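Enquirer: the following comprises the amino acid sequence and a computationally predicted model.
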Amino acid sequence: MVKRKRLRAILIPVFLYAASAVVVGYFLSHAQNGARGLEAKREYKRQIFEKTVELETLKAEHAEWDRRIALMRADRIDADILEEEARKTLGLVHSKDVIVFLGSPGAH
């Protein structure tokens, strides 16, 4: 009888500590690798950084297009751009322009 009480006195705390260790291990593994764990947080931060870089690139491109569109507005047309587009469309050359013929693609 004394041996069973002594065995029980030893095994119950060991079992409780083991069960506690399993529960703590479960929560720690989910804190590290779960859907909202540390690994997911790192991945979200990486995605945020990539999207921020992409956003900055798109903002710069948008600003460039805004600048180019502003040059073509009717209230203030840039004369150089108008002349360049007119020459390109009409195929005309100014008398002071220098023309360099590169030759046909097949002739070397």
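Expert: Looks like it arrived, so ask away. Residues are numbered from 1 along each chain as shown.
Enquirer: rest of the way, CA atoms for contacts and neighbours
Expert: Will do.
Enquirer: could you pick out the longest helix of this structure?
Expert: If you go by DSSP state H, the chain has its longest helix at helix 38-71.
Enquirer: now residue 31. Nearest residue, chain neighbours left out?
Expert: Of all residues not flanking residue 31 in the chain, residue 37 sits nearest, at 4.6 Å (C-alpha to C-alpha, 6 or more residues apart in numbering).
Enquirer: distance of that neighbour relative to residue 53?
Expert: 25 Å (C-alpha to C-alpha, to the nearest Å).
Enquirer: neighbours around the residue nearest to residue 31, how many?
Expert: 14 (other C-alpha atoms under 10 Å).
Enquirer: kindly report the same for residue 101.
Expert: Around residue 101 there are 6 residues (other C-alpha under 10 Å).
Enquirer: with residue 11 instead?
Expert: Counted with other C-alpha under 10 Å, the neighbours of residue 11 add up to 12.
Enquirer: okay, and it sits in which element?
Expert: In the assignment (DSSP states H and E), residue 11 maps to helix 2-33.
Enquirer: and here's the other structure:
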Amino acid sequence: MWTKQKRKSIKGRLVVPVLATAFLSYFGFHAYNGAYGIYSKEQLQAQTVVLNKQLADLTEQRESLERQVLQLRDGSIDKDILDEQARRALNLSHADEVTIIVDRGKKTN
């Protein structure tokens, strides 16, 4: 008795490798370019550096302002600082003082 053997087509042998390659390519692409991928991680680290620098600058500015406020508190007011800030804010001077106006745009020797 003769039996006919069915020969497997090449299409059947390529289905699994093609699907596996497509599957791995999809996840590989998104592992690098996705929202939580390697490229996004590098961008987040760069943004973290910039924001930490801004935080340090703002912290320094806040500490400076807190020192100025501490000097102006009741009971410990430094009269020179109070006088200087009042003159600057109100643009006032005493009658016996000489005012020198300096143009900051031009440098003088």
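Expert: Arrived safely, thanks for sending. The structure presented is a predicted model; accordingly, all values stated were derived computationally and were not measured.
Enquirer: coming back round to it: is it true that the residue nearest to residue 31 of structure 1 touches residue 27?
Expert: No: using C-alpha atoms under 8 Å, residue 37 of structure 1 is not in contact with residue 27; the gap is 10.2 Å.
Enquirer: if we can go back for a sec, next, the mean deviation of the longest helix of structure 1 compared to structure 2.
Expert: Compared with structure 2 after the fit, helix 38-71 of structure 1 shows a mean deviation of 1.0 Å (mean C-alpha distance after the TM-score superposition for structure 1).
Enquirer: and that helix, what does it pack against?
Expert: Applying 3 or more C-alpha pairs under 8 Å, 6 or more residues apart in numbering; DSSP states H and E, one finds that helix 38-71 of structure 1 contacts helix 2-33.
Enquirer: quick one: the helix it packs on to helix 38-71, angle?
Expert: Orientation check (axes from the mean of the first three to the mean of the last three C-alpha atoms, to 10 degrees): helix 2-33 of structure 1 against helix 38-71 gives 10 degrees.
Enquirer: distance between helix 2-33 of structure 1 and the chain's centre?
Expert: 45 Å (C-alpha atoms, centre = their mean, to the nearest Å).
Enquirer: what's it packed up against?
Expert: helix 38-71.
Enquirer: mind listing what's buried along the very next helix or strand once past the helix it packs on?
Expert: Moving toward the C-terminus from helix 38-71 of structure 1, the next helix or strand (DSSP H and E) is helix 79-90. Within helix 79-90 of structure 1, no residue counts as buried by 16 or more other C-alpha atoms under 10 Å.
Enquirer: list of residues touching helix 79-90 of structure 1?
Expert: Helix 79-90 of structure 1 has contacts (C-alpha atoms under 8 Å, 6 or more residues apart in numbering) with residue 93.
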